[in-house]
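Engineer: just need the structure, nothing else, for what follows:
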Amino acid sequence: MIIVRINGGLGNQMFQYAAAKALAVRCGSKVGLDLRVFDGPSQFGNALNHFDITGMALPEKDLPPLRKKNKLRYLMWRSGLVGPKFVEEEGDGFDPKFSGFTKNTYLKGYWQSEKYFEGISDVIRQEFSITTKPSIENVQLMKEVQSCNSVSLHIRRGDYVSDPLANATHGLCSMEYYTESLERLAEKTGTRPQIYVFSDDAEWAKENAVFKYPTRVVSLNDGAHQYEDMRLMSLCKNNIIANSSFSWWGAWLNENSEKIVIAPKQWFQAAQKHNRDICPASWIRI
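Structural biologist: Predicted structure coming up:
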């Protein structure tokens, strides 16, 4: 079995699961989820249960030991004396050693690159189809974004603003980035885009996301229903994403064969962090 440690927000959870699923497919194995990190109140909580995933959350007895509960068994596991083999992500970009991993592996990391699962894109799209039915309001908006020249524009704030460490690591996309992206998009499509702004700070967006094109700030869904926003993003004709794994997946799941996706050239603000593999080659970087 491939066991993967699931943590972080929805986008991070999806990257972690996708990498594990790709490894499991190659090895002829199954995916098991270690959800124990969500015991902490500061975590986002498991959001994968809204998707058509085949991986299963594993009970404590089927997971490697926790250091705080059994230090000796934990040290034996980490030293390789007992399975599954512990593998931690090295660096931020694609690790070519991933192709050499085998079944009975425990994955820890973020695995933020399409390269980990590009050979099974159809499988990943199926697993990430949302099974939870949308609300009536979301159904109406789904129809609307599919009927116009829609572009999802994601403004990530939240902990990128409130948490000094997150701010120093990621930074914020400037409004100049969004304005330039919209101009590039309008130029390439030859049309006036209808902008749908998605943000974890909708009130801020309503005051500050001011563009020369028709704009609507989507504020239907709270944090517990963020999968609804991802579904809406994926149904827009084109996507302008933030330096965020959440809008990355909203754009990647967009099945419009002529879609234009624009992403920030600088994904991390911290100089020591760099992921050259974060975006597919077809996406435009600004």
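Engineer: going by C-alpha atoms from here, please, whenever you check contacts or count neighbours.
Structural biologist: Fine.
Engineer: am I right that Trp249 is in contact with Gly11?
Structural biologist: Yes - shown here, Trp249 and Gly11 form a contact pair, counting by Cα atoms under 8 Å, at 6.4 Å.
Engineer: now do the strands in the stretch 51-200 of the chain.
Structural biologist: 56-57, 85-88, 105-108, 150-155, 194-199 (DSSP state E, counting those that start in this stretch).
Engineer: another sequence for comparison is provided below:
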Amino acid sequence: MIAVNVNAGLANQMFHYAFGRGLMAKGLDVCFDQSNFKPRSQWAFELVRLQDAFPSIDIKVMPEGHFKWVFPSLPRNGLERRFQEFMKKWHNFIGDEVYIDEPMYGYVPDMEKCATRNCIYKGFWQSEKYFRHCEDDIRKQFTFLPFDELKNIEVAAKNVAGKFCSYSLT
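Structural biologist: The predicted structure is shown next:
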């Protein structure tokens, strides 16, 4: 199983999902791990799961019980943090679960080549280079529901007319 961890706020979840779709477009069978999604604040964008904002996305959810060391309970001290890192490295060494952490922000070429039969990717993947090759598919997936409240419809109409927004998304 190849999994991509999806967590944090909506924008980060979108990058995680797009990275996973990029892997899928390269022929990998990918599922998404949302088991660690916990709203971090009271802000609305922190409370929304990806599929709630974009109901048309095609998300294959990772079965429960895998990759428990991605985000175990928050370490209370340095000893617990070191133990958790040791457990991830131990699993990587024995090969039963491979944890692939994003080595740095920015683009890392050929990340799909790190995939093994039982691995999970954890990171933010905030470069369009990971998914540029399938951007049309991702743009279709990230389609909001139609607005149903009059106030939102009016704001959207003004924005489309260019009164609030001076940039283009294309």
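Engineer: please identify which of the strands of the stretch 51-200 of the first structure is closest to Asn167 of the first structure.
Structural biologist: strand 150-155 (14.0 Å; Cα to Cα).
Engineer: in a markdown table: the strands of the stretch 51-200 of the first structure, plus distance to His170 of the first structure.
Structural biologist: Below are the strands of the stretch 51-200 of the first structure laid out as a markdown table (distance: least, Cα to Cα, whole Å):
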| stretch | distance to His170 of the first structure |
| --- | --- |
| strand 56-57 | 30 |
| strand 85-88 | 21 |
| strand 105-108 | 20 |
| strand 150-155 | 13 |
| strand 194-199 | 16 |
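Engineer: most neighbours per residue, which of those strands?
Structural biologist: strand 150-155 (a mean of 26; mean count of other Cα atoms under 10 Å).
Engineer: I'd like to know which elements that strand is packed against.
Structural biologist: strand 194-199, strand 238-240 (3 or more Cα pairs under 8 Å, 6 or more residues apart in numbering; DSSP states H and E).
Engineer: make a markdown table out of those strands and add distance to Asn167 of the first structure.
Structural biologist: Shown next, in a markdown table, are those (distance: least, Cα to Cα, whole Å):
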| stretch | distance to Asn167 of the first structure |
| --- | --- |
| strand 194-199 | 16 |
| strand 238-240 | 20 |
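Engineer: closest to Ala24 of the first structure out of those strands?
Structural biologist: strand 238-240 (30.3 Å).
Engineer: who touches that closest one?
Structural biologist: Applying Cα atoms under 8 Å, 6 or more residues apart in numbering, the contact partners of strand 238-240 of the first structure are 150-154, 178, 181-182, 233, 251, 259-263.
Engineer: which one of those is nearest Phe128 of the first structure?
Structural biologist: After measuring the contacts of strand 238-240 of the first structure against Phe128 of the first structure - Cα to Cα - the closest member comes out as Ala251, at 12.8 Å.
Engineer: what sits against that closest one?
Structural biologist: Residues near Ala251 of the first structure by Cα under 8 Å, 6+ apart: Met233, Ser234, Asn238, Asn239, Ile240, Ile241, Val261.
Engineer: burial count for the fifth one?
Structural biologist: Burial of Ile240 of the first structure, expressed as a neighbour count using other Cα atoms under 10 Å, amounts to 29.
Engineer: distance of it relative to Phe94 of the first structure?
Structural biologist: Applying Cα to Cα, to the nearest Å, the value for Ile240 of the first structure to Phe94 of the first structure is 23 Å.
Engineer: and if you look at the first one?
Structural biologist: Separation of Met233 of the first structure from Phe94 of the first structure (Cα to Cα) stands at 25 Å.
Engineer: who has more neighbours, those two?
Structural biologist: The neighbour comparison of Met233 of the first structure against Phe94 (other Cα under 10 Å) goes to Met233, with 33 against 19.
Engineer: helices of the first structure, start to end?
Structural biologist: In the first structure, the helices defined using DSSP state H lie at 10-27, 71-78, 121-127, 136-146, 159-162, 164-170, 175-189, 202-208, 226-235, 245-252.
Engineer: name the helices or strands packed onto the longest one?
Structural biologist: Looking back up the chat, that one is helix 10-27 of the first structure. Applying 3+ Cα pairs under 8 Å, 6+ apart, we find helix 10-27 of the first structure packed against strand 2-5, strand 31-34, helix 245-252.
Engineer: name the residues of it that are buried.
Structural biologist: Going by neighbour count (16 or more other Cα atoms under 10 Å), the buried part of helix 10-27 of the first structure is 10-25.
Engineer: which one of those is nearest to Ser113 of the first structure?
Structural biologist: Phe15 (7.6 Å).
Engineer: surely the closest one and Lys108 touch.
Structural biologist: No - judged on Cα under 8 Å, Phe15 of the first structure makes no contact with Lys108 at a distance of 11.4 Å.
Engineer: count of residues packed around the spatially closest residue to Glu64 of the second structure that is not a sequence neighbour?
Structural biologist: Distance criterion Cα to Cα, 6 or more residues apart in numbering; nearest residue to Glu64 of the second structure, sequence neighbours excluded, is Ser35 at 7.6 Å. Ser35 of the second structure has 19 neighbouring residues, counting by other Cα under 10 Å.
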